[in-house]
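J.: okay, sequence plus prediction incoming.
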Amino acid sequence: MTCRRVVAAAALPAELRGGVVAIGNFDGVHRGHQAVLGAAHEIAEREGRPLVCLTFEPHPRTVFRPAHPVPRLTPPAVKARLLGLLGFQAVVEQPFDLEFAGHSPEDFVDRTILAELGAAHVVAGYDFRFGARRGGDARFLAERGASAGLSVTTVPAFTEEGGLVVSSSRIREDLMNGDAAAAAALLGYRWTFRGEIVHGAKLGRTLGYPTANMALAEDGLLAHGIYAVRLRRADGALHDGVASFGRRPTFDNGHALFETFLFDFSGDLYGETADISLFGFIRGEERFESVEALVERMNVDTAEARALLAGAQPLSPLDRAVAF
């Protein structure tokens, strides 16, 4: 299902009003978020209502601390795709600034939830807070909306198998450490980013490894190194590959690029927008004393990536839809 992106609550189409609304930042759409989103989906199906997600752009923490922006696991376009795969009809990307943050909890309920979204049922996580000074919570929302017939469901914290709460900050830490497998275990799917394929220095083709190059929007989010990956083109075609993310210390030590060598592929991808899913971390970025030593190691990396991808199995139905 395609999830429609709506620029603000006031712009929600009439046919999507009166729906079940899941509220949260949902950065990463991880397993904890999926518990909230899944509860909303069940209620919408049971009640025969539209299914809508309300998020905030940019991330509120970035608005409050602009000198320390939150590295985004799922920018809006990727988040919308994931929400569509989970059955959501629309995501409202409510503009968030200091003026909006200063609205009273009463105003948020009366204007955003009831007047603009026309929500019949709201689903949120256990720690949901809203309004000036985070003065509103799920109980306040239920009491304020009761006269308008609004129902509210609060979903408890989701813990993974080790007993720890799944959080976006844990996933960011895993990715910063290059632990793609740990990040995937918390996400419930292989972490995926989207980017435009751009021209690089074309060093790869001189080594026998032509690459599709992307600049990551969040350079500080992912550890530099070598990864086993799967690329999905806009037409849905999937291609396995091995990627190097970093500054090419053997050559120029320049700006960071994500350079993907696709197995058994020939063609021109320049200008295309594609999704990259990380299946595994092979090694960290290294500087080699010679081009020959680098190519020898690249051959080993390629073999390891092929083996890893050949044995990969979906972690969940969402993972199957994203990366298989």
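T.: Cool, got the structure.
J.: CA only for contacts and neighbour counts going forward, please
T.: Fine.
J.: what about the closest residue in space to residue 212 that isn't next to it in sequence, which SS state?
T.: Spatial nearest neighbour of residue 212, chain neighbours left out: residue 260 (5.1 Å); criterion: C-alpha to C-alpha, 6 or more residues apart in numbering. Assigned state for residue 260: strand (three-state reduction, DSSP: H, G, I helix; E, B strand; the rest coil).
J.: let me see the contact set for residue 260.
T.: Neighbouring residues of residue 260 by C-alpha atoms under 8 Å, 6 or more residues apart in numbering: 211-213, 241-244.
J.: by neighbours, which of these wins?
T.: residue 242 (30 neighbours; other C-alpha atoms under 10 Å).
J.: is it true that that one touches residue 226?
T.: Yes: in terms of C-alpha atoms under 8 Å, residue 242 counts as a neighbour of residue 226; the distance is 7.1 Å.
J.: any idea how far residue 296 is from residue 109?
T.: 61 Å (C-alpha to C-alpha, to the nearest Å).
J.: re the thing from before, just the contacts of residue 260: which are in strands?
T.: 212-213, 241-244 (DSSP state E).
J.: residue 122 belongs to a strand?
T.: Yes: with three-state DSSP as the criterion, residue 122 is part of a strand.
J.: hang on, it packs against residue 22?
T.: Yes: using C-alpha under 8 Å, residue 122 is in contact with residue 22, at 5.9 Å.
J.: okay, one more to line up with it:
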Amino acid sequence: MTRTPIWHSASEVPSHLGATAVSIGNYDGVHRGHRYVLSQLIHHARTRSLTPVALTFWPHPRHVMSGKVDPQLITGHEDRDRLLLLAGVGGVLDLEFTREFAQHSAEDFVRIFLVEGLGARCVVLGEDALFGRANAGNIDTMRELGQEYGFDVVTVSDLGPEGQGTGRISSSAIRESLLRGEVETAAAMLGRRHTVTDVVHHGFQRGREMGFPTANLGPTPQGLVPADGVYAGYLTVIDQHPDHVGTAALAGAPATISIGTNPTFTDAGIPQRTVEAYVHDDHSLDLYGDTVRLEFVDYQRPTLKFDGIDALIEQMHKDVEVTRRTLASAPVPEPSAD
């Protein structure tokens, strides 16, 4: 059995890994800018016969140091590491970030994790990289430490909107697009469609009663939940509940996705924001307990309050037809490693 090359401490890094080329970052979203940096990491690793490794952190350092869950993260923990591996690195050193960890000096961080932990012979960074206690280390610090500990330092410019090295693709810009419901704009910067992942929970069963049974995610799925509204997308089962093993798992199933507080139903107490997906044409699905990934293709309309159930059902039929037309020209997601 091959173990996934994700390590959570320097001591877990296998001795047979050999010398490495390393890039350091939070990689929220693993967007096109990140993947450009990673492509340069892989290039420099190959020219030096090194193993390319991404060094990253969880939780987000800003969350730990501020005590606030801000910024909202584009990707969840497991999805972030999965996407890093899909970008082609040979391993991910995913370190737990704590206030104690933050006290490492710049030199101690480099010595313990890059040199002793990963055997770094090349470090690939942006010009504005900061590291170590109070972010005291910068690119000049890294160059000085590289001379002391025997590794090269390569700087990489930001990838611009057209991939020409001008401008910047940022996690902040992607986050803002998603919070406005602009999933296509976000996808252009991500280089793929945005996704959220969670276990399917039991809901109020309203959709099933109306002929539109939905897969309901929990209150805190992995990945940033876009703005309230109705979206065209796809649903893929990435991990089946033990009771479902042996049945065919959905992959790239067309779905109409709804995000919001269900304002038509005002008798349900305090409104709760939900994410639910109606998989087209198959009303016999049992997805409870399965882990699913929702992929957002296009925003269709805002959340609305209807005068009654009949008006809502009529609109849901229209939503499904709009989704069908949208997805007719949208490629089905390719299977991905999990």
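T.: Sure, I can see it. Source: prediction; values computed, not measured.
J.: so after superposing, what's the score?
T.: Overlay of the two chains. TM-score (TM-score structural alignment, normalised by the length of the first structure): 0.91; 319 aligned residues with a C-alpha RMSD of 2.3 Å.
J.: if we can go back for a sec, more neighbours: which of residue 296 and residue 109 of the first structure?
T.: Comparing residue 296 of the first structure with residue 109 by other C-alpha under 10 Å, the one with more neighbours is residue 109, at 22 against 10.
J.: which residue is the nearest non-sequential neighbour of the more buried one?
T.: Nearest to residue 109 of the first structure is residue 141, by C-alpha to C-alpha, 6+ apart, at 6.6 Å.
J.: what does that neighbour align to in the second structure?
T.: Under the alignment by TM-score structural alignment, residue 141 of the first structure pairs with residue 142 in the second structure.
J.: that match contacts residue 153, correct?
T.: Yes: Residue 142 of the second structure is within contact range of residue 153, at 7.1 Å (criterion: C-alpha under 8 Å).
J.: next, residue 110 of the second structure: secondary structure please.
T.: helix.
J.: what ranges do the strands span in the stretch 151-300 of the second structure?
T.: 152-155, 195-199, 214-216, 229-239, 253-260, 274-279, 291-301 (DSSP state E, counting those that start in this stretch).
J.: looking at those strands, which is buried most?
T.: strand 214-216 (a mean of 26; mean count of other C-alpha atoms under 10 Å).
J.: alignment lookup: residue 288 of the first structure to the second structure.
T.: In the second structure, residue 288 of the first structure lands on residue 306 (TM-score structural alignment).
J.: how about that match, nearest residue that isn't a chain neighbour?
T.: Nearest to residue 306 of the second structure is residue 264, by C-alpha to C-alpha, 6+ apart, at 5.4 Å.
J.: any idea how many residues pack against that neighbour?
T.: Count around residue 264 of the second structure with other C-alpha under 10 Å applied: 15.
J.: OK, contacts around it?
T.: Residue 264 of the second structure touches 304-308, counting by C-alpha under 8 Å, 6+ apart.
J.: which of these fall in helices?
T.: Among those, no member falls in helices (DSSP state H).
J.: what about the residue nearest to residue 212 of the first structure, distance to residue 121 of the first structure?
T.: Taken as C-alpha to C-alpha, the span from residue 260 of the first structure to residue 121 of the first structure is 44 Å.
J.: I figured residue 238 of the second structure was touching residue 287, is that so?
T.: No: counting by C-alpha under 8 Å, residue 238 of the second structure sits too far from residue 287 to count as a contact (11.2 Å).
J.: pick out whichever of residue 122 and residue 22 of the first structure has more residues nearby.
T.: residue 22 (28 against 25).
J.: which one in the second structure is aligned with the more buried one?
T.: Using TM-score structural alignment, residue 22 of the first structure sits opposite residue 23 in the second structure.
J.: re the thing from before, okay, the contacts of residue 260 of the first structure in JSON lines with distance to residue 32 of the first structure next?
T.: Formatted as JSON lines, these follow (distance: C-alpha to C-alpha, whole Å):
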{"residue": "211", "distance to residue 32 of the first structure": "35"}
{"residue": "212", "distance to residue 32 of the first structure": "33"}
{"residue": "213", "distance to residue 32 of the first structure": "32"}
{"residue": "241", "distance to residue 32 of the first structure": "30"}
{"residue": "242", "distance to residue 32 of the first structure": "30"}
{"residue": "243", "distance to residue 32 of the first structure": "29"}
{"residue": "244", "distance to residue 32 of the first structure": "30"}
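J.: one step back: residues near the residue nearest to residue 109 of the first structure, how many?
T.: Close neighbours of residue 141 of the first structure, defined as other C-alpha under 10 Å, add up to 22.
J.: need the overlap of contacts for residue 242 and residue 226 of the first structure.
T.: residue 301.
J.: which part of the second structure matches stretch 192-200 of the first structure?
T.: Alignment of stretch 192-200 of the first structure against the second structure: residues 195-203, by TM-score structural alignment.
J.: how about residues contacting the matching stretch?
T.: Against stretch 195-203 of the second structure from outside (C-alpha under 8 Å, 6+ apart): 75, 215-218, 221-225, 287-296.
J.: what comes into contact with stretch 156-172 of the first structure?
T.: With C-alpha under 8 Å, 6+ apart, stretch 156-172 of the first structure has contacts from 27-28, 30-32, 35, 71, 73, 125-126, 182-183, 186-187, 221.
J.: ChimeraX command for the buried members of those residues?
T.: To isolate in ChimeraX the members of the contacts of stretch 156-172 of the first structure that are buried, counting by 16 or more other C-alpha atoms under 10 Å, one can use:
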select :27,28,30,31,32,35,71,73,125,182,183,186,187,221
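J.: OK, contacts around the residue most central in space within the second structure?
T.: Note on the second structure: the residue nearest the mean C-alpha position is residue 75, at 2.5 Å, using C-alpha atoms, centre = their mean. With contacts defined as C-alpha under 8 Å, 6+ apart, residue 75 of the second structure is in contact with 28-29, 195-196, 222-224.
J.: what do you get for residue 134 of the first structure?
T.: residue 105.
J.: likewise for residue 24 of the first structure?
T.: 53-56, 124-125, 128.
J.: repeat that for residue 126 of the second structure.
T.: By C-alpha under 8 Å, 6+ apart, the contact list for residue 126 of the second structure reads 139, 155-158.
J.: residue 205 of the second structure: which of those is nearest?
T.: Of all the contacts of residue 126 of the second structure, residue 205 of the second structure sits closest to residue 158, with 47.3 Å by C-alpha to C-alpha.
J.: count of neighbours near that closest one?
T.: 21.
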